[in-house]
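Chemist: this one's structure only:
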């Protein structure tokens, strides 16, 4: 552990950010899981609503630099593809 005042402050800040980032990542994972569950059950309406929520959360997490913006875009794209396949299969 550092002894300088500024290093101690940086450490406190990093702990706060870690907790915040963990909470955001957990929320995003749960929203993605909700989309995938709806896709598996072929529930188009629930999948589309969950997709809107997941897309919003992923975009916000990318804006806050919790996820890399390209990684977030890739996840959103793949979720969209999965939801769009529901209509084709029916």
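Modeler: Structure received. All of these numbers come straight from a predicted model, not from anything done at the bench.
Chemist: Every contact and neighbour count from this point should use C-alpha atoms.
Modeler: Fine.
Chemist: Need the contact partners of stretch 49-66.
Modeler: Defining contact as CA atoms under 8 Å, 6 or more residues apart in numbering, one finds that stretch 49-66 is touched by 21, 24-25, 27-28, 31-32, 34-35, 67-69, 72-73, 76, 79-80, 83.
Chemist: make it 7 Å
Modeler: The contact list for stretch 49-66 (CA atoms under 7 Å, 6 or more residues apart in numbering) reads 21, 24, 28, 31, 32, 34, 35, 67, 68, 69, 72, 76.
Chemist: Just give the nearest non-adjacent residue to the fifth one, would you?
Modeler: In other words, residue 32. residue 54 (5.9 Å; CA to CA, 6 or more residues apart in numbering).
Chemist: okay, now the one to match up with it:
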């Protein structure tokens, strides 16, 4: 158990950050799923619109330190490739 005041504060802070980061990751995943479902349905306009909405969310995840930049770059590349193939 945490004994020092700094350690106790760190635990409180980590719990708050975990909630925020979990919500952010969930939001990113939801946007990505919208793109994927539109691709599977074969709706190019909806997929393109969903991709346009998903890209800033993913970039924001990188800026906030929730996701690694190479991971996001890879996912964006694969999604845009799928949308372009429709």
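Modeler: Yep, it's here. Small disclaimer: the values here were computed from a predicted structure and weren't measured.
Chemist: thinking again about what came up before, quick check: ChimeraX command selecting the buried ones in the contacts of stretch 49-66 of structure 1.
Modeler: Selecting just the buried residues from these in ChimeraX takes one command, with 16 or more other CA atoms under 10 Å as the test:
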select :21,24,28,31,32,34,35,67,69,72,76
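Chemist: got JSON lines for the contacts of stretch 49-66 of structure 1, with distance to residue 88 of structure 1 and secondary structure too?
Modeler: Putting those into JSON lines (distance: CA to CA, whole Å; DSSP: H, G, I helix; E, B strand; the rest coil) gives the following:
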{"residue": "21", "distance to residue 88 of structure 1": "37", "secondary structure": "helix"}
{"residue": "24", "distance to residue 88 of structure 1": "33", "secondary structure": "helix"}
{"residue": "28", "distance to residue 88 of structure 1": "27", "secondary structure": "helix"}
{"residue": "31", "distance to residue 88 of structure 1": "23", "secondary structure": "helix"}
{"residue": "32", "distance to residue 88 of structure 1": "21", "secondary structure": "helix"}
{"residue": "34", "distance to residue 88 of structure 1": "20", "secondary structure": "helix"}
{"residue": "35", "distance to residue 88 of structure 1": "17", "secondary structure": "helix"}
{"residue": "67", "distance to residue 88 of structure 1": "31", "secondary structure": "coil"}
{"residue": "68", "distance to residue 88 of structure 1": "31", "secondary structure": "coil"}
{"residue": "69", "distance to residue 88 of structure 1": "29", "secondary structure": "helix"}
{"residue": "72", "distance to residue 88 of structure 1": "25", "secondary structure": "helix"}
{"residue": "76", "distance to residue 88 of structure 1": "19", "secondary structure": "helix"}
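Chemist: which ones are touching residue 35 of structure 1?
Modeler: Applying CA under 7 Å, 6+ apart, we find residue 35 of structure 1 in contact with 47, 50, 51.
Chemist: Spatially central residue for structure 2, please.
Modeler: With distances taken as CA atoms, centre = their mean, the residue of structure 2 nearest its centroid is residue 28 (2.9 Å).
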